[in-house]
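Engineer: Coordinates only, no sequence provided:
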């Protein structure tokens, strides 16, 4: 959103996070009897989320969950195992709760092999939904500082993402601004 403002593009209405998206779509999936699979999150988190959903929505179609210990990359064997587990469950919707942009790359790389009709990256939404983490205060969300709140809570895990990887985006935006002139 900040980059679009800097580039003088039309004002975006806002951002949509996995946390914003998840409750509304879960409700719709339940109403339409869509089957769902949850991939990722910390070990046990997806299972706890499934149990919460089954309590709140009797008969909801959560056809599978799969979590594993955190790793920067999946081996080819591990990746194929995840695909096989998901495809065996044959969900309509696959919710992918990995770190960004890992989940986006994973979906892009693997969607041709997946039987699911819709694949959605939701980041840390499951962790927040089961109470493992709290979400940033509303004022931080609205001012674009939710990332900073998360960094304060998990500095070791997020330092590289926010202060080494993310700044590589800044020269790209500046170059784009110069080229537009």
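Structural biologist: Structure received. No experiment lies behind these values; they were computed from the predicted model shown.
Engineer: CA atoms for contacts and neighbours, from now on please.
Structural biologist: Fine.
Engineer: Check for me that residue 78 belongs to a helix.
Structural biologist: Yes. Counting by DSSP: H, G, I helix; E, B strand; the rest coil, residue 78 falls inside a helix.
Engineer: what about it, neighbour count?
Structural biologist: Using other C-alpha atoms under 10 Å, residue 78 has 12 neighbouring residues.
Engineer: Comparison target, given below:
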């Protein structure tokens, strides 16, 4: 068991919650009912690699309410190391599920990130699928927002005025996680979740990998083929270290902290 009684495993020095999707949704609902400031992180290979060198990112993870596995390679590694994570739980899959749940419970949502046009298309689709959904607003921070104190203050004020129950942040890693960590004590929100490219997928701005590629652990290859200029270094230079670390832990018992 991990903190707060969570069922957790430790993979390459990172504690990860070990729940099937539906069980996690139930646990998250229970946590949200207890109060505000709940936030979820969804580690993939890129996150694990970043955590080795980014102290601020490690603190975000250490304080997270839930840590659920986004990447299929994490499932493979956990099973190979005899720890077995049961299921992939991605931000892109959580976004529509939690939005539907918000519509059922009367909770309001806020979209933070992507472009204004993408957010508007997301909202239009949500309202078409869930007529009762309450959208408190949306905001698209400019490039470099994380380095500008005035912009960070603007985000806080925007959320305070909107008063959402749930904030979905689609700003990319590690920006969205670090911003959520900052916001959680500044704004009285029940749940913060970083969802990566979920708005782009949901709006149709970008095509998500077919389900069979996702299941095969090849969503990264699909994304690399569609965005080589942005993603080549992540997938071809940085992330391969993860696989060496897994082999090292398996055969040498060495955990790369």
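Structural biologist: That came through fine. Keep in mind that this is a model prediction, so the values were computed, not measured.
Engineer: The corresponding residue of structure 2 for residue 95 of structure 1 and residue 75 of structure 2, how far apart?
Structural biologist: Mapped onto structure 2 by TM-score structural alignment, residue 95 of structure 1 lines up with residue 168. From residue 168 of structure 2 across to residue 75 of structure 2, the span is 25 Å (C-alpha to C-alpha, to the nearest Å).
Engineer: The two: who's more crowded?
Structural biologist: Counted by other C-alpha under 10 Å, residue 168 of structure 2 and residue 75 do not tie: residue 168 has more neighbours, with 26 against 21.
Engineer: who touches the more buried one in this structure?
Structural biologist: 95, 109, 110, 111, 112, 192, 193, 194, 195 (C-alpha atoms under 8 Å, 6 or more residues apart in numbering).
Engineer: what's the following helix or strand after the helix or strand it falls within?
Structural biologist: Residue 168 of structure 2 belongs to strand 166-170 when assigned by DSSP states H and E. Remark: after strand 166-170 of structure 2, the chain's next helix or strand is helix 175-183, criterion DSSP H and E.
Engineer: That following helix to strand 166-170, inter-axis angle?
Structural biologist: 150 degrees (axes from the mean of the first three to the mean of the last three C-alpha atoms, to 10 degrees).
Engineer: So which bits of helix 175-183 of structure 2 are buried?
Structural biologist: By neighbour count with 16 or more other C-alpha atoms under 10 Å, helix 175-183 of structure 2 contains the buried residues 175, 176, 177, 178, 179, 180, 181, 183.
Engineer: Closest one of those to residue 210 of structure 2?
Structural biologist: residue 176 (25.2 Å; C-alpha to C-alpha).
Engineer: ok, the closest one touching residue 197?
Structural biologist: No. Applying C-alpha atoms under 8 Å as the test, residue 176 of structure 2 and residue 197 come out as separate, 11.2 Å apart.
Engineer: Spit out the residues that contact those two alike.
Structural biologist: Applying C-alpha under 8 Å, 6+ apart, one finds that residue 176 of structure 2 and residue 197 are jointly contacted by residue 170.
Engineer: Tell me how far the counterpart of residue 152 of structure 1 in structure 2 lies from residue 148 of structure 2.
Structural biologist: For residue 152 of structure 1, the aligned position in structure 2 is occupied by residue 225, per TM-score structural alignment. According to C-alpha to C-alpha, residue 225 of structure 2 and residue 148 of structure 2 sit 33 Å apart.
Engineer: And for residue 252 of structure 2?
Structural biologist: With C-alpha to C-alpha as the criterion, residue 252 of structure 2 and residue 148 of structure 2 are 45 Å apart.
Engineer: Over to residue 117 of structure 2?
Structural biologist: 23 Å.
Engineer: Check residue 216 of structure 2 too.
Structural biologist: Counting by C-alpha to C-alpha, the gap from residue 216 of structure 2 to residue 148 of structure 2 is 40 Å.
Engineer: Which parts of structure 1 are strands?
Structural biologist: Residue ranges of the strands in structure 1, as given by DSSP state E, are 36-40, 62-66, 93-97, 118-121.
Engineer: And these: which comes nearest residue 10 of structure 1?
Structural biologist: Per C-alpha to C-alpha, nearest to residue 10 of structure 1 of the strands of structure 1: strand 118-121, 25.3 Å.
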